[in-house]
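Engineer: Sequence plus predicted model, see below.
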Amino acid sequence: MKSQEVGIKPKVNVVLEGDNQMLDEVMVVAYGTAKKSSFTGSASTISNEKLELRPITNLTKGLEGQATGLLTTSGSGQPGEDASIVIRGYGSINASQDPLYVVDGIPFDGSLSSINPSDIESMTVLKDASAGALYGARGANGVVMITTKQGKEGKAQVTWRSTVGWASRAIQPYDMVDQKEFVQLTYEALRNGYVFNSGYSWEQAQQMARAGLSANLGGELYNPFKNYTWDNLINPETGMVQADAVSAWNERWMDAVQRDNAFRQEHQLSVNGGSEKTKYMFSLGYLNEDGILINTGFQRYNARVNVNSNITDWFKANMNASLSNSVQDYSDYDGSSTSNVWYSAQFVSPLFPVYVKGLDGKNVLGEDGKPQLDYGENGRPGSYTDYNPVGGLTDDKSNKKNDVASLRTGVTFGSDKDNFGVFKGIKLNVNFGLDYRNQSRMSYMNMYHGNQATAGGLLTKYNTRMQSYTFNQLLSWNRSFGLHSFDVLAGHEFYAYSYEYLKAGKTNLVDGILELRPGTTLYAADSYTDKYRIESWLGRFNYNYDEKYYFSASLRTDGSSRFHKDHRWGTFWSIGGNWRISKEAFMEDVKWIDNLSLKLSYGQQGNDNILNSDKTSNYYLWQSLYDLDWPNSNQIGGMVSSLENQVVSWEKNGNLNVGVEATFLGSRLSVNAEYYNRKTVDMLLSYPMATSTGFNGYNANVGDMRNSGFEFEIRGTAIRTDDFVWNISWMGSTVKNKVLKLTNTAPEIIKGVYSIKEGMPINTFYMAKSAGVDPATGAQLYWVYDKDENGNIINERISDDYSKASTSKYYQGNRIPDLYGSIGTDFSYKGFDLSVLTSYSIGGKIYDSLYTGSMNAQYATNTWNKHQLRRWQKPGDITDVPRVEINGAYTTTDRFLINASYFAIKNITLGYSLPKDWMRKAKLGNVRVFGSIDNLALFSHLKGMDPQYNFKGETDYSYTPNKTYSFGVEINF
């Protein structure tokens, strides 16, 4: 409520008035600002206070749970990596899903990891066409407006903020079997192979399996049970590992490659101040974050200067500039390669030691008196020969060095003052933005062990250089006449982008010299340059009658160099309205409602940011492309690799938004609810062609898709006294996706375990269906079927024929959750403050390929998940886990589709601000100390699985997210 002053009287009647500060909140929107109460579009604002609660390196990882309709992934836990974001569902099949990032009014092309989150004043997420249509072709997937801190009038204020912390893995490893369980499973897998594949009797198979342990597990050197040999480790009577077998070592590979307490430190210094005419903000930042994987990490230096100057009453100028230098050390391998540490360290046999062992099971020391890493030279079988995950992190080196510069500068002519007469409210803004990024990357694979040992090592160096600039001129006019107010904007914008790529690599290196010149064999040499231009004309009209009825309309036309000159121009538009019902006369007596607004908007946006596996053809879809490096030829020449289609043009996105906003009880309770319907038409797909033409297809605008859903946000103040305040928030969002149209000749696209089919959600799981386990044989059972001449399913039945099952696939759900969002609360009591942020997701499925691999281990050198302990072992067993079998044949089924629901405690922060009278005596402005736990806990349906890894519903052998404990202090002078 508003505070009011009253005179001293015997009797005082006081009528409380609502505090409209929440309604008068000014948001940064496209090409300007807007009051929340007058805004016709859909937007969410995130303050710097929310971002500063979390020890984040990249601002994208601080967005989760902060805005409705915004779905984030955990991505890689590698320090410095971005998280991925989608706003209101999937905008396209082949085009980018990424939103447009705008920094201080200009689209941003630099590295997001170069932005210091402490420099950010606020972020606004624009979600519908009314909010983002002025960005035309680049705003189809939503817009994230980033506003950096500006100077404030007054004497210089100095702020120092330091945090230190320690990180460990946030998601616990999969539960894997121990050494005895592994040997038992390996024995059974060998035995079952002899019985069910080779036709041996049970007794013969048992004997052969016992005899085969040594050859499959690496000889006696790799037998940790030194009181038994491989031949007698299995008790012939029980078929079990001898009960009194004692292991000489039990080294955990994940412990060996990880840090338990990866150190993190961050220090920030900022100065702001200024006069009535000129205001400034200057900041310096330093971050050093060790990764939880040894020899990985991220280091960044930042500097920023923001200056705003009112030179005269009618002339203003501003300049925002930032510099960043960063180095990222990382592991270069991914996927299921043995050289990928996240694969090998998790799934290698627990029998294999980290360090070389003697026949007595003790470490063999090197000349330096230290244990030697075991690379498998002593007969370790399988793909792990000549490789050690710890050695992979210490012997190989990969890093990225980024130099990033960003400049935003502009001038404004005009004034809102009355003495300007007819020119009052007319302004001309001229703005220029420049982004530059130079990245040098090195990947070194050593010459002694691992993938490139036989090639004498491999050194690859990359250099990429990106620069872009935006130049716009904006003419605006805003005036009020009685109850009527309006503002008009017209402008022109030009955007130019350039990207240069260079790669070179050599093998047969000279040890210790990480330069290309000494290498004797050329491995790779590649380069290309991409240039991209957009020219735009734009306009906007906003009207307001009596702060009760609001109307807005915007129009933008873009010409993109990615399309042929006859089809490169696209026109995008939006209209929107906002009715403040609470301002109507019939609402005057409803005192408990502070504000009630109804919003409606519709518009169309475009997308030309098309993805393709061939980097060059991303941007030249309308042209024929020639390949001058085609295989199976020793002659100079070229071949047509891509057919032209000059009529290829924009993907278009129609966006409907209906919203209700309400505040109650003196702004102690606010409720926002919105419905959106987002239809993408003319999606770019490959239109199939007859193979006799020599081409698979050509690019064409043929696909349609829809996303729709609801969003709600409830915020309330449960308790508010002079000393104690308790706030609560709950956000929730839904999204329903449906592919409406593909090509006439191919109404379905199948990629692995995924299907994209007309009438179904994107990336629907398409795989065999499990029918349980045969109690007699332990075989995996499947539902299989035949098809008639019309393609209808007939003769559906249960079978153990995996080959038939691989062609009898079913549609089995997708990753899209039924509901996702966040729940947060914060308390303040005198100088103490406590905040808690949690996130949740309900529904959806994930295909966990990591779990699948550990349940279907095909080789004796790969380990198993503990769920194998409930496997079928003998005729008559009733279980859902089939028999283990070396070199067994399987097909992927829905048995490995895991419920994607989760609940996560994202952050808990406790702070204390020292009493102000203490600070005055110390001549300090404010001192706050705080502690924070980030990514504290995750509750999901499978231990080890990361349900937030990506939007597609898959997992990978990738860097796990981090849990961070941090402590800090912020001092204002």
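Structural biologist: Sure, I can see it.
Engineer: CA only for contacts and neighbour counts going forward, please
Structural biologist: Will do.
Engineer: can you pull out the strands in the stretch 201-350 of the chain?
Structural biologist: 262-274, 278-290, 297-310, 315-329 (DSSP state E, counting those that start in this stretch).
Engineer: right, I mislabeled it, should have said the stretch 801-950 of the chain
Structural biologist: Under DSSP E, counting those that start in this stretch, the stretch 801-950 of the chain gives strands at 810-811, 819-829, 832-842, 845-847, 897-899, 902-913, 926-940.
Engineer: so which of these comes closest to Ile534?
Structural biologist: strand 819-829 (35.8 Å; CA to CA).
Engineer: wouldn't Ala690 be in contact with Asn696 here?
Structural biologist: Yes - here Ala690 lies in contact with Asn696, judged by CA atoms under 8 Å, at a distance of 7.1 Å.
Engineer: let's bring in a second model and compare:
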Amino acid sequence: MQKTAFCGWSARGSNRHFTQTLLVMKLTTLFLTLGFLNVSAKAVSQNVTFSGEEVLLESVFFSVEKQTGYLFLYDNSIKELAKPVSLSVKDVSIEKFLEIVFRSQPLLQFKIGNKTILVSRKPGSDRRPESTGTLNLLKDTLIKVKGYVAGLNNQPLAGATIRIRGKNGTTISDDKGYFEINTTPGSKLVISYIGFHEKELIIKNAEPIRIKLVQKENNIEAVEVKFNTGYQELPQERATGSFSHINNAMLNRAVGGTILERLEGIANGLLFDRSTLAGEDVKGKPEIRVRGLSTIEESLRGPLIVLDNFPYDGDINTINPNDIESITILRDAAAASIWGASAGNGVIVITTKKGKYNQPVRVTFNKNITVFEKPDLFYNQNYLPAPVVMAAQKELFTRGAYTINTQTLLPSYVELLIKQRDGLIDPDDFTKQETIMRNNDLRAQSSQYLYQPGINDQYAIGVNGGGNNHKYVLSAGYDQNRSNVVLDKDSRINVSIQNTFRVNPDLEISGSVWVTKKQEIDNGLSHRDLNFFNNAGFVDIYDRIADEHGMPTAIAKAYRSAYRDNAENIGLLNWQYKPMEDRYLVDNRTVSQDLRLNTNIKYRFFKSLNAELSYQHHTNSSKQVSLYDKTSYYVRNLVNRYTQTNGTKVIPHDAIKMFDGIRELSSHSGRLQLNYRETIAGEHEISALGGVEIRENVSGTQPGTTLYGYNKETWQGIARYDYITRYPVRPTGTAQIPFSTSTDTRIINRFLSYFGNASYTYLQRYSLSGSMRWDGSNLLGVKSNQRGTMLWSLGGSWDLHREHFYDVSWLSYLRLRATVGSAGNIDKSQSHYPTISLGTYAENGLSVATLRHPGNPYLRWEQVNISNWGIDWRILNNRISGSFEYYSKHAKDLLGNNMMGPTTGVTTNYKINYAALRTLGMDIQITSRNTTGEIGWTTTLLLNYSSNKITHFNKPAVSNIADFLTTGRPPVELGKSVDLIYALPWYGLNPLTGQPLIYLNGEVSHDYATYYNSLSKNDILISGVTVPPFTGTIRNNLSWKGLELSAIVAFKTGYVFRRKSMLPGREYSATAALYHMDYFKRWQKPGDELFTQVPAYSPDNINQRWAVYMNSEELITKGDAIRLQDVSVSYSINESIAGKIHAKMIRIYGYARNLGILWRANKHGIDPDFPNADYPAPKSFAIGLQVEF
């Protein structure tokens, strides 16, 4: 028996609101706030007025619903028993009206309760005359089985599916959990419901049955899954495309201030690549890949981010994770093509929390604190102990490698040797200072004075609820984060208000305001800021930033100590640089603001058709301000440099305040959409949508300024200076007064789209889906056939387990899916026609026009054709479930850089459509219920594979071999992967000299320059790929009463990286020394080549010789590793105990991340996730409390 409900269904999608001025923003906020407070909205009238002759009963019901807000529930077969209605009444109560109506309905009865009206047959009215012998035979054979389906706490399950295994016959339970179905004795009845374990029983007779379904132990999966595409919510059972859904419980499993931190390891098909993060930027943004590559250009590789149904162009890290309800990742054409030319790299759809009608006020509070360990500065191997460095510098000094110069910067130890040579230091003092240097390790001092345990402090509160005609959400969040670097910190404030009003049963209006303010303070000094790891500033491992008493000491910076120490004697300011002291004299702040205003109007024409008008206005701005105290090194250095020989100070000795301009982003997005959904005769389900979308993005900058002679008390300074004249500066040369280089610019991009999507499902077994989208932009010319592209998708699924012939008891669920279609990518920096950027110079106010793009009349959108095949299954009474998907992506018209001819005078790169790429891969997900009962244990395996290959390439071949050996991405080659890494062949070490072996014309040679310069493409080797093709995670969840424990083990395999090593000869460079601990593994005597491949020390620095070693296959290292990614533990306090403080739920939780590598293929102790970083991401530990009232 199928129940049909005629009712309005509210949009869980976007809420849009149009505004541009501050006045409108204030009025909007006031309106929404007042709406939030008005929780007792005016009730819909309970009286009915009706007049009509021979009106269908269904039409009468519809009229009552519109006038009263009541909902009618009844079986479709009721229509066959209903009789036309003729009456005329005015302003009568609903009870009286229904009594009058049902006087003319002898076979029907009604019951009112909780704003619903249940219409049913009167007892005995369900018997029908049987007119044929066949019917009489069926009557004798079939029995009518009635039953009740219950779930948790014996609550009725409405919409549970009841089917007869191996035969035709399916029904669903009504709103109270009851059902009826005709079958034969001995048949098997299968009862299923989303989030519950399927149950099977044998029917013996027509006695009523009571069925209780057991909820899945993993609460994360025990809810009905709906995929939000940004345009519609699609039930999992009806989806043909490839989706990865992360619900709220799974998101809250991890603790982190950003959304991306919480997605890693739990989203199937999502890869975070950190191999390009360098230096100390271990918390920087990784490259995110959804199912491998779909483009070549690194700037285009990221997925499209959709927030509340509209693309989000701001910083995803400004979004408060506590406001997020769920995340859906669209991975194939059927899922993502609705987003058209922006969806080629996949789509991440973020849905925020929404209010609910008829829900009491619910208050949720969440507080957590995360502590990060200090980074391990001893992890980096690019150093040598102080005695070794000092010995090398002493040898160079003895050779006369350091030119005696009163201005050029020299290492501190060399300065000490010069004083000893010139008799300027007592021998005892020399020995004392040399001993201090020899025993010092700058890394230890940096760790002690420059770093600290990082602390992230997060607060979040949310209030939501609703009445009959109003629902709302109010949330606020505050994050205060202390960096690992002393004095560096940031904070974020998020506030949002959402209101939805049901004006009448057919009209719903929503509005929301989202405000985020973020402030970053960057006053700290990192180890790399001392120029230690790159040695560019001659700050060596023996230098000190504090003495034995912890007092700040001066280090070398820019000028020789002899020149610097003499500054005050010639009337200049103190020129010493004490980093520990100077960091307190600088104030660098970046402030960003993000505002989203949404509104949505939804009108229902009739039960199956509605229209939505949505609008969003989004603005984002950021500004950076730096204030330098008059005693800071920055100010003193500028004043000294520009002080003229006659003592005139061009730059006043006072504070300097720098405004680095304002960066702004503004967008307007509007959408008109029609939605249609209908179920016909319980067998045919039709869903369709179509509409038009328009979008404008405006980005730009406002010029900055520099205030010299800044007075902190009056906030005044001098902005007008002669920025044109070049002044003599110390120690030599001329220069202009520094000024802000930012300009006043604005870039406008406009987009227009038409879209449509439809799906059809028959008998809950066979589903077909299709979509089309036309995208146009002002970037690609003025003709419609140039600026637009058509993208499409087709998909189908077959629920094989629902077939009447299917009778595989151990494989209770089997579903096949297949999709094909296209998506695209667009580079907003490119244009069909030549474009210029208009701006204003900050230093003189003059207008300037800069060639931004020379134009490309043949420019086309990148297009990605995607096919996907999938199978979903459950075995052993749903104890093990999973999915397997294979995909193929063929991307064409891919963009890449091209240079204009030198005779054109244009030096700007422009991009052309020059390549095609094929990506193949698979995604596997398996979940196993290992134990049930009081102790629950589930295991989930995610396994992904992806590989890519260039299938077309029409740019000239690269002739510079060095480009293939660069640390960045190598040039693209036909038939090869984009992620390849190349290397030179390694022949070992010369047993006589310990130098790298090379061969010229088949003979051993020492002419490294000739060898290296004569290399051809055929001489270099393909050593592997730098991005892992195989990735996966194993997540185990244990539960016992209120205690839950979860851990993720992640693995990556099949890739390599180039590790660093000693550069033979460079450790003895007088101007650019580079060190590495492999120095102690170097060849030192004949026979060592049997145990080491590190070349011998060389007194001369020949670039080609060390390049042969550093670019060799000897340093290509396997990246395979298994790591303990995180552990999560939580305890939910018993509801009876929580109720004593009027709480519905109290949850205490802990979380640990980056816990270490369990196994790695390399033997060098390198974390392959961070091959170019100074250290891996520090471990973190969090504890938190969540309370719901």
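Structural biologist: Done, it's in. Keep in mind it's a predicted model, so treat the numbers as computed, not measured.
Engineer: Report the TM-score for the pair.
Structural biologist: The TM-score (TM-score structural alignment, normalised by the length of structure 1) is 0.82; 897 aligned residues with a CA RMSD of 4.3 Å.
Engineer: Ala690 and Asn696 of structure 1: which is more packed in?
Structural biologist: Asn696 (14 against 9; other CA atoms under 10 Å).
Engineer: How about the contacts made by Lys582 of structure 2?
Structural biologist: I think there's a mix-up here, since residue 582 of structure 2 is Asp and not Lys. Asp582 of structure 2 makes contact with 632-633 under the criterion CA atoms under 8 Å, 6 or more residues apart in numbering.
Engineer: what about it, which SS state?
Structural biologist: helix (DSSP: H, G, I helix; E, B strand; the rest coil).
Engineer: if we can go back for a sec, tell me which of the strands of the stretch 801-950 of structure 1 sits nearest to Tyr675 of structure 1.
Structural biologist: Short answer: strand 819-829, nearest of the strands of the stretch 801-950 of structure 1 by CA to CA, at 13.9 Å.
Engineer: Which residues does the closest one contact?
Structural biologist: So strand 819-829 of structure 1 is in contact with 65-66, 68, 723-735, 833-843, going by CA under 8 Å, 6+ apart.
Engineer: ok so, going back, for Ser76 of structure 1, which of the strands of the stretch 801-950 of structure 1 is the nearest?
Structural biologist: Closest among the strands of the stretch 801-950 of structure 1, using CA to CA: strand 926-940, at 13.8 Å.
Engineer: Which helix or strand lies directly C-terminal to the closest one?
Structural biologist: strand 962-972 (DSSP states H and E).
Engineer: Have a look at how far, on average, stretch 815-823 of structure 2 is from structure 1.
Structural biologist: In the superposition with structure 1, the average deviation recorded for stretch 815-823 of structure 2 is 1.2 Å (mean CA distance after the TM-score superposition for structure 1).
Engineer: That stretch corresponds to what range in structure 1?
Structural biologist: Alignment of stretch 815-823 of structure 2 against structure 1: residues 597-605, by TM-score structural alignment.
Engineer: Likewise for stretch 482-496 of structure 2?
Structural biologist: The aligned range for stretch 482-496 of structure 2 is 290-304, by TM-score structural alignment.
Engineer: Span of the matching stretch from start to end?
Structural biologist: The straight-line separation of the ends of stretch 290-304 of structure 1 (CA to CA, to the nearest Å) is 24 Å.
Engineer: Off-centre distance for it?
Structural biologist: Stretch 290-304 of structure 1 sits 19 Å away from the centroid of its parent chain (CA atoms, centre = their mean, to the nearest Å).
Engineer: repeat for stretch 809-821 of structure 2
Structural biologist: Counting by CA atoms, centre = their mean, stretch 809-821 of structure 2 comes out at 29 Å from the chain centroid.
Engineer: buried stuff in it?
Structural biologist: By neighbour count on 16 or more other CA atoms under 10 Å, the buried set for stretch 809-821 of structure 2 is 811-821.
Engineer: Tell me the one of those nearest Val864 of structure 2?
Structural biologist: Of all these, Gly821 has the smallest distance to Val864 of structure 2: 8.4 Å, by CA to CA.
Engineer: could you say which helix or strand contains the closest one?
Structural biologist: Assigned by DSSP H and E, Gly821 of structure 2 belongs to strand 813-825.
Engineer: Average offset of whatever helix or strand comes next after that strand relative to structure 1?
Structural biologist: Counting by DSSP H and E, the element after strand 813-825 of structure 2 in chain order, helix or strand, is strand 835-840. Mean deviation of strand 835-840 of structure 2 from its aligned counterpart in structure 1 after superposition (mean CA distance after the TM-score superposition for structure 1): 7.9 Å.
Engineer: If you count neighbours, what's buried in strand 835-840 of structure 2?
Structural biologist: 835, 838-840.
Engineer: How far off centre is the helix or strand just after that strand?
Structural biologist: Where DSSP H and E defines the elements, the next helix or strand beyond strand 835-840 of structure 2 is strand 847-853. How far strand 847-853 of structure 2 lies from its chain's middle: 34 Å, per CA atoms, centre = their mean.
Engineer: Residues contacting strand 847-853 of structure 2, please?
Structural biologist: Against strand 847-853 of structure 2 from outside (CA under 8 Å, 6+ apart): 829-831, 833-841, 908-910.
Engineer: Output the contacting helices and strands for the next helix or strand after that strand.
Structural biologist: Proceeding N to C from strand 847-853 of structure 2, the next assigned helix or strand is strand 862-875, under DSSP H and E. Helices and strands touching strand 862-875 of structure 2, by 3 or more CA pairs under 8 Å, 6 or more residues apart in numbering; DSSP states H and E, are helix 333-336, strand 813-825, strand 880-898.
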